[in-house]
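1. Provide a 3D model corresponding to the input given below.
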Amino acid sequence: MTIDQTFSSLPPRTAPFAAAGVGGAATELRAVIEDAIVNSPRSLQKQIGPSEIGDPCDHCLAAKLAGWSKTDDGIPWLPFIGTSVHAELERILTDHEINRNALHTTGMRWLCENRVTVGQIGGVDISGSTDLFDTQAGATFDWKIVGESTLRKARSKGASAVYRIQAHLYGRGWVAAGHEVRDVAIWFLPRNDAAGITRGVLWHEPYDEQVALDALARANRLHANLTALASISAAARDQWITALPRDKDCWDCARYRDAPTTTADGETLDGLVLPVAAR
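-> I've put the predicted structure just below:
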């Protein structure tokens, strides 16, 4: 095959533009952007992560552990904004460390977006990417890019249970990686306020491994129940998930389709299901 034949068989350098004007171009642009958002690694993640282990809703935590899919609720634009801010903060802080030649002088103080393993559920390692670890302060930092209502709650009540547990799980991950962790912190940053970081809310408390261990123990109890029920049938497992208590403030319950199911005649769940136990 000649060079001319090779090039003639290649696709065109640019895709054909069949639509009309700026409106057509905007339609194509939107399709590319939305496809990237929906198919990002964060959006496609299936295994439960540290950010979900502290979910106070037994039903939804069990559904996540069972691998249930949520109904499609459109393009996750707000999470995309948060992901974008995270990426830019990582760039800023990493550039700062590089510019002061940290690697060859004092060593890196601020470690951004490192993955740590926080524990196991059902014998499987659970890991997640931590936003920042300050090796000098011995503190983990997690950025939360939030709206005004969440900012107000953080200012008056501090971190929610799910955020607090996530912070201590990351702390445990850094300890397992060989670091000393003294504090865990969550920095709530406004998504819609022109004042920016000055209006943010910094929550922090001393690192407590027991917070992480209790959350992992609860998840492992649920996992054991799911495994026992799945040995009967998927229907038995799903029926149990549907009957679990639901947190009154849960956003995710409505995104799962809990079809009513029954076990086969004569089958009983008695003795198979371990108590979920108090948190």
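
2. contacts, neighbours, all on C-alpha from now
-> Will do.

3. In three-state terms, label the closest residue to Ala212 other than its chain neighbours for me.
-> In space, Ala212 comes closest to Leu169 once its chain neighbours are excluded; the distance is 4.9 Å by CA to CA, 6 or more residues apart in numbering. Of the three states, Leu169 takes helix according to DSSP: H, G, I helix; E, B strand; the rest coil.

4. What count of nearby residues applies to Leu169?
-> Using other CA atoms under 10 Å, Leu169 has 33 other residues around it.

5. Could you double-check that it lies in contact with Pro50?
-> Yes - using CA atoms under 8 Å, Leu169 is in contact with Pro50, at 6.5 Å.

6. Common neighbours of these two, please.
-> Val118 (CA atoms under 8 Å, 6 or more residues apart in numbering).

7. ok now do the residue nearest to Ala212, which residues does it touch?
-> Contacts of Leu169 by CA under 8 Å, 6+ apart are Pro50, Val118, Glu209, Val211, Ala212.

8. ok, now Ala212?
-> Ala212 neighbours (CA under 8 Å, 6+ apart): Ile165, Gln166, His168, Leu169, Arg172.

9. which among those residues gets closest to Phe80?
-> Closest approach to Phe80 among the contacts of Ala212 (CA to CA): Gln166, at 19.9 Å.

10. And the helix or strand harbouring that closest one, what's buried?
-> Using DSSP states H and E, Gln166 sits in helix 161-176. For helix 161-176, the neighbour count (16 or more other CA atoms under 10 Å) marks 162-175 as buried.

11. And for stretch 62-71?
-> Buried residues in stretch 62-71, counted by 16+ other CA under 10 Å: Ala62, Ala63, Lys64, Leu65, Ala66.

12. can you give me the helices for the stretch 101-250 of the chain?
-> Secondary structure of the stretch 101-250 of the chain, counting by DSSP state H, counting those that start in this stretch: helices at 148-157, 161-176, 209-230, 234-243.

13. Please give the structure of this sequence too, so both can be compared:
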Amino acid sequence: MSLDALDAAIAPTFKDELIGMLREFSDSRPRSLQTRLGPSELGHPCDKKMALALADAPRCNASAGDPLPSLLGSAGHSLMEQALAAYNETYGQRFLIEQKVSPLHPAEAFAGTMDCYDLHDDAVIDWKFAGARKMTDVRRDNDPGILYRTQAHVYALGCERTLGVEPKKVRIVFLPRAGFSTGAVVWEESYDRDRAEAAIDRVQALLLMVDDLRAVEHPERFDLFPTTPLQCEYCPFHRPQPTGPHECAGG
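-> Predicted coordinates:
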């Protein structure tokens, strides 16, 4: 094989370049650069993952997962923001959109940006742009999963304390990434302040344990935190064959 033919064979295709472009763009966004815990993570059942995150431990799996679903989700959230803003302008103020809230207001700990608050029925709304498998699971089980469910209630607590409103329900709207708006699934339940506060209390207790164990100075002590496998492939500390104390093989 000639050198020119060899160069052509190993040269990246446009698909390779595109994947790299999307990865680089995704990694540069503020959401990807964020390291502090937000409402979307407070319901994760794995104590070890939470402890490592609270300690701001070095990530070994920062590129976990394909960036496209997240990018499409961000685009979808932007679209919904525009659609609801147009509704407000035409029919009057109904929706509070993209509000930064903190469940520990005025402290900024665990703060996040709530998608929407519906003033008509005091509902906190969270948009999820889901793939086919997740859409099927939600339709079948009528269950958004512990992460999304806890996130919604923490946002509601943040709205209560930051915006001074009185949430009555949480509503998670699953919109299919491939499909039609008629295929959307709306899950909702009454706002449960106790659920939100329990999630925050748990994380604060883990933070105290990290401090008491001096785990930052003695990272081998992170192994004392129980591991509860859930979506390990997306965990920033996951490595199938760990090479250091900040890495976890998962379950």
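
14. Send over the TM-score of the superposed chains.
-> Once superposed, the chains reach a TM-score of 0.80 (TM-score structural alignment, normalised by the length of structure 2), with 226 aligned residues with a CA RMSD of 2.6 Å.

15. ok, back up a step: the inter-axis angle of the helix holding Gln166 of structure 1 versus helix 209-230?
-> 110 degrees (axes from the mean of the first three to the mean of the last three CA atoms, to 10 degrees).

16. can you give me how far helix 161-176 of structure 1 is from the chain middle?
-> In terms of CA atoms, centre = their mean, to the nearest Å, the centre of helix 161-176 of structure 1 is found 13 Å from the chain centre.

17. ok, and the closest non-adjacent residue to His168 of structure 1?
-> Looking at His168 of structure 1 with CA to CA, 6+ apart, the closest residue is Ala212, at 5.5 Å.

18. Aligned to the one you found, what sits in structure 2?
-> Residue pairing (TM-score structural alignment): Ala212 of structure 1 is matched to Ala196 of structure 2.

19. ok, now Gln239 of structure 1?
-> Structural alignment (TM-score structural alignment) places Gln239 of structure 1 against Glu220 in structure 2.

20. One more: Leu89 of structure 1?
-> So, by TM-score structural alignment, Leu89 of structure 1 is matched to Met80.

21. if I pick its match, what's in contact with it?
-> Per CA under 8 Å, 6+ apart, neighbours of Met80 of structure 2: none.

22. let's go with 10 Å and repeat that
-> Applying CA atoms under 10 Å, 6 or more residues apart in numbering, we find Met80 of structure 2 in contact with Ser74, Ala86, Ile97, Asp115, Cys116, Trp127.

23. Then Ala109 of structure 2?
-> The neighbours of Ala109 of structure 2, taking CA under 10 Å, 6+ apart as the test, are Arg36, Leu37, Gly38, Pro39, Val101, Ser102, Pro103, Ile200.

24. Tell me the counterpart of it in structure 1.
-> By TM-score structural alignment, Ala109 of structure 2 lines up with Asp125.

25. how far away is that match from Val116 of structure 1?
-> Using CA to CA, to the nearest Å, we find Asp125 of structure 1 at a distance of 10 Å from Val116 of structure 1.

26. Could you do Gly178 of structure 1 as well?
-> From Gly178 of structure 1 to Val116 of structure 1 the distance is 11 Å (CA to CA).

27. ok, those two, which is more surrounded?
-> Higher neighbour count among Gly178 of structure 1 and Val116: Val116, with 22 against 8, using other CA under 10 Å.

28. and Leu119 of structure 2, what pairs with it in structure 1?
-> Aligned counterpart of Leu119 of structure 2 in structure 1: Thr135 (TM-score structural alignment).

29. Would you agree that match is in contact with Leu111?
-> Yes - using CA atoms under 10 Å as the test, Thr135 of structure 1 is close enough to Leu111 to be in contact (7.6 Å).

30. Stretch 79-94 of structure 2: which residues count as buried?
-> For stretch 79-94 of structure 2, using 16+ other CA under 10 Å, the buried residues are Met80, Glu81, Leu84, Ala85, Arg94.

31. From the chain's centroid, how far away is that stretch?
-> 25 Å.

32. again, but for stretch 34-43 of structure 2
-> With CA atoms, centre = their mean, you get 7 Å for stretch 34-43 of structure 2.

33. what stretch of structure 1 does it fall on?
-> Stretch 34-43 of structure 2 lines up with residues 45-54 of structure 1 when matched by TM-score structural alignment.

34. Give me the distance between the two termini of that stretch.
-> 17 Å.

35. measure the corresponding residue of structure 2 for Cys250 of structure 1 to Ile125 of structure 2 for me?
-> Superposed on structure 2 with TM-score structural alignment, Cys250 of structure 1 falls opposite Gln231. Distance, Gln231 of structure 2 to Ile125 of structure 2, by CA to CA: 24 Å.
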